[in-house]
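Visitor: Model the structure of this input:
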Amino acid sequence: MTTRPDTTLCLHDVQEEQARSSPAVWAVVEDDLRFDYRTAQRRVLQLASVLRSRGVGPGDRVAWLGLNSFRVVELMIAAGRLGAMICPLNWRQTVDELEFVLADLAPTVVVAYPDPTQGDEGVHPRLRAAAEEATWYIVDGSAEGYESVLTAADPDVTPARSDPTAPVLIMYTAAHEGRPNGAMMTHQGLIAAGVVHAVMHGAFDGGQPVFLAALPLYHIATFMGCLSTLLLGGTVVYLPRASPEGISGLLASERCTWAYLTGPIIGQVAEAVEAAGSSLPDFRTPEAYVSADPRWASLGTPSPAPWSRYPGAFGQTELTGIVTYTALAVGAEGAAGRPSPWCLVRVVDGEDEDVPQGEPGEIVVRGLTAGAGYWNRDEVNAQRSRGGWWHTGDLGRRESDGSLSFVGPKTRMVKSGKENIYPVEVERCLREHPAIADVAVLGVPDPVWEQSVKAVVVPVAGETLTEDEVVAHCRERIASYKKPRHVVFAADLPRKAGRVDRDELDRLYDGGGYPGVGA
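Guide: Coordinates of the predicted model:
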């Protein structure tokens, strides 16, 4: 048998190589901390030693509960060395939502990073109880805290596990069926997606990439920016909690070359840069920023990146982010473009047969960036992965030139400020109110947020209910961005064959603006 080199490559291998190739390059900047790739590698080995001592091994989960931090990435790499997974939790969610996720995840270790500016001095007792079997570490500077335990540990010298197909990252996605699912992503998927992400965003143009991680790391977009920069041996600047002033200050002082900003904060940052009298000569400004606020035209250097000029795409967290890019099909019929080299895409009917060109069907995907399914959801995984293809639950259309159009989710979804909100989750919350007999939720166009949530509520006979009471009920139980911005009361809901008629609901209550291009 012919002997050949080892072809496996995991995230911890990438980190190790950067420590050899770029030992003195700044890997991380966060608040007053700044360290190079040599130090980053030592911290990962020390952290792996800590995790191993707490019983973390293959298939185990480590949870991060808190603000943005470089520690999320080093936890992922250290956990990956042991065959385990990291899950950054959505800190914007309510205690009820986080309690469910922690109980579902059953982590072996939880690291919490409370927000000192919000008076968070610890962790809610219900969250402790939801993961009572876990070892908890707090990033607080104490003798028992995360930093103290890490720096006191000896580096782990045990050979790392090397399975590129093993999941290493879990992100809980919006709730299709009323409860969220944890999408698992693999070493090979993250590396492959990170390479394409770097190319599409022009992360490396001959200079040293410096990425500002300002928006939440529990979203795949910001996480991919950090990962792409790691793959290129660049610097990631972490901002624990985003603010226009904080973003503008770091863009200038750290000479950041790129960042992921979206929605109203694009204009707010431009205003903050202008107010501070700063300039951003190193920043590569995407065309979308200039379109959102013309002041960006004079704040940086125009980005030549493909994503800047052609930002359309189709993707989902379960597929490690973006699958198809408009930039790979410039001038094509389909607005979603064509797949990256790592993916195969089909559009199928209910029998999983390919539909003719021009006909809508479900988008199914396989390839390197396809994830490992959902954590702890065997039945759902069997259904979504049938035939060896990941069934996205999204509708698409193959155009005559072979390019792809995204039609929309099979299940109605609201997109507000880039957050995915499934009506069924908000409806489930509202049905818990004793004065609500029936309810339906829809999305309505919003000039600032793309869409906002509207609830059509049927009160229990004889009960009185106000709009404020409905909104307050949601605010206490689900993330604030999911609560209705509009509430209307009705005697009944439009139905067809016993189910709520979503199209008629939109017609009656001014729904629209949903993701996709329409069937």
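Visitor: rest of the way, CA atoms for contacts and neighbours
Guide: Will do.
Visitor: And the longest helix belonging to the chain, what does it pack against?
Guide: Ranked by residue count, the top helix of the chain under DSSP state H comes out as helix 37-53. Under the contact criterion of 3 or more CA pairs under 8 Å, 6 or more residues apart in numbering; DSSP states H and E, helix 37-53 touches helix 11-21, strand 26-30, helix 70-81, helix 146-152.
Visitor: How about residues contacting the third one?
Guide: I take that to be helix 70-81. 11-12, 15, 28, 30, 40, 43-45, 47-48, 51, 56, 62, 64, 85-86, 88, 160-162, 168-169, 238 (CA atoms under 8 Å, 6 or more residues apart in numbering).
Visitor: Show me how to select, in ChimeraX, the buried members of those.
Guide: Of those, the buried ones go into a single ChimeraX selection, burial set by 16 or more other CA atoms under 10 Å:
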select :11,12,15,28,30,40,43,44,45,47,48,51,56,62,64,85,86,88,160,161,162,168,169,238
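Visitor: one more to line up against the first:
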Amino acid sequence: MSWDTDWLKKRARITPDRVAVVDGETRERWTYHNLHDRAERLASYLLEIGVTKGERVALISPNNIWYFDLMFACTKLGAIFVPINWRLSKNEIYYILEDCQPKLIAYHDKFKPLLSSRYRGSLLNINQQHEILLKKTSLQHYFVDVDETDPLAIIYTGGTTGKPKGAVLTHQSIFHNAINTITSWNLTGDDTTVTYLPMFHTGGLNALSIPLLHIGGKVVIDDKFEVQRIIKVINEERCTILLLVPTMYHVLTETELFQKTSFPSMHTFLSGGAPCSYRIYDAFAKKGLAFKEGYGLTEAGPNNFYINPNDVMKKRGSVGKPMLYNNVKIIDHNGDEVRCSEVGEIVISGHHLFAYYWNNPTVTAETKKNGWLYTGDLGRFDEDGYFYIVGRKKDMIITGGENVFPLEVEHIIAEHEMVAEVAVVGISDEKWGEVVTAFIVPKEGVSLMKEEIELYCKAYLGSYKVPKIIRFVSHLPKTAVGKIDKKQLVEMVL
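Guide: All right, here's what the predicted structure looks like:
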């Protein structure tokens, strides 16, 4: 073992009395000493029921401290933490449990119906038993030789393109993402965030929560995204940095309360998970607040870029430059690096990469090659070395032999004053191969015509990029983490 993987033990020793975690609803607070003690006691309980190194421990729960309890207990034992996406169907969850075969499933009361009776492992009702166990369980003396390359977590990536894949994150993966984030983003122990992204997702767990705990900051956990509540939490807990997905920012910036709030403690608003509308950039710029986008994925970090907030408006839409301890390049279909402004696939290397897909060596070999992660995302960089995300390779539309990037069309339509939300997909067509198709949510109380959108697009886009099919809808379907579910949109037309 080249370094001690149990860094929480040392953090608790250095800053035992600092507040580590706050419940956003009850405002219950836990210090670093509390956090470490809970993990020690839970590790002792897991040992009592026979959980050993390499075995999986699953959790299905809304955001709360139990995520940290189980993850840090697994850190100590060399066990593998598996947070479960509770927004999946019962069959999808059963598939995940069959795939990873957890020794124990800890669950919240309200998600008990999602657990199939076919599952034969141990169950722990965290509402009824968890706190009692922590009080009653006596600390055991144990030693487990845990190496940095041992698995720490399996995070299953979305199921919109097939069965979920379990991305295995090692102690090294999570540690290096934390260090890279802290050093590149200049995080300190004085920083506070509130985690609204679901903690079964890498954005909720690893984007800010783990890095801030690593440096001795404060993490507020909440799971009810309501504008009045989030603004209250930000101001009362004096949050300094926040990560939301674009759909959350869309809701936030459209409210009168956002316009009236100055956010005096905040230094950075971050957006991730999907490309962001320029309208959101403008909403923050008008208030003089720092706003920027990031880029990442479960298999890499998820943090990979840094951009100075002072550069955001002159490089609007850019995710910035690669962080200190990772490398990024953009390649063409032959694997050669592209030139400035050319579009290609984003590939990433660094110690923060995932190790492999659980029980899936074939897809692992297709995704990781010679130490590089092939993301399937398209990007470009400008003459100053700033990177821009163009979209997913699988989302690129080829119509009449021309390439159309949905994000470009979405950005244009989103700027229309009567449009609330938009998503663009390609629909199979006998004549054109694919046709550009736009799904538009009009602003409340307004009426839009297809011809209006067509004329608007023709003023800014080449004719082949103008949507041939335009559908007005009341809402856009979203995935578990708030991304627009484009697979569902395609199915709505077919």
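Visitor: Can you pull the TM-score for these?
Guide: In this superposition the chains share a TM-score of 0.71, using TM-score structural alignment, normalised by the length of the second structure; 423 aligned residues with a CA RMSD of 4.4 Å.
Visitor: center of the second structure - which residue?
Guide: Nearest residue to the geometric centre of the second structure (CA atoms, centre = their mean): G203, 2.7 Å.
Visitor: and that one, what pairs with it in the first structure?
Guide: Using TM-score structural alignment as the criterion, G203 of the second structure maps onto A221 of the first structure.
Visitor: Can you say which helix or strand has its match in it?
Guide: Here A221 of the first structure is covered by helix 220-231, with elements defined by DSSP states H and E.
Visitor: all helices for the stretch 351-494 of the second structure, in order.
Guide: 361-367, 406-414, 450-458, 486-493 (DSSP state H, counting those that start in this stretch).
Visitor: can you list those in TSV and add distance to P264 of the second structure and mean neighbour count?
Guide: Listed next are these as TSV, based on distance: least, CA to CA, whole Å; neighbours: other CA atoms under 10 Å:
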stretch	distance to P264 of the second structure	mean neighbour count
helix 361-367	43	13
helix 406-414	29	20
helix 450-458	38	14
helix 486-493	37	14
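Visitor: Which of those helices sits closest to N127 of the second structure?
Guide: Nearest to N127 of the second structure among the helices of the stretch 351-494 of the second structure is helix 486-493 (34.4 Å), distances taken as CA to CA.
Visitor: which helices and strands does the closest one pack with?
Guide: Taking 3+ CA pairs under 8 Å, 6+ apart as the contact cut, helix 486-493 of the second structure packs with strand 419-429.
Visitor: Show me which parts of the strand it packs on are buried, residue by residue.
Guide: 419-428.
Visitor: against the second structure, where does the very next helix or strand once past the helix holding A221 of the first structure fall?
Guide: Per DSSP H and E, helix 220-231 of the first structure leads on to strand 235-238 as the next helix or strand towards the C-terminus. Alignment of strand 235-238 of the first structure against the second structure: residues 218-221, by TM-score structural alignment.
Visitor: That stretch vs the first structure, average distance?
Guide: With mean CA distance after the TM-score superposition for the first structure, stretch 218-221 of the second structure departs from the first structure by a mean of 1.5 Å once superposed.
Visitor: And I80 of the second structure, how close does it get to K163 of the second structure?
Guide: I80 of the second structure sits 21 Å away from K163 of the second structure, going by CA to CA, to the nearest Å.
Visitor: cool, and Y119 of the second structure?
Guide: Taken as CA to CA, the span from Y119 of the second structure to K163 of the second structure is 19 Å.
Visitor: okay but V345 of the first structure is in contact with V365, surely?
Guide: Yes. With contact defined as CA atoms under 8 Å, V345 of the first structure counts as touching V365 (4.7 Å).
Visitor: Helix, strand or coil: sort out the alignment partner in the first structure of I230 of the second structure for me.
Guide: Residue correspondence to the first structure (TM-score structural alignment): I230 of the second structure is matched to I247. Using DSSP: H, G, I helix; E, B strand; the rest coil, the structure places I247 of the first structure in helix.
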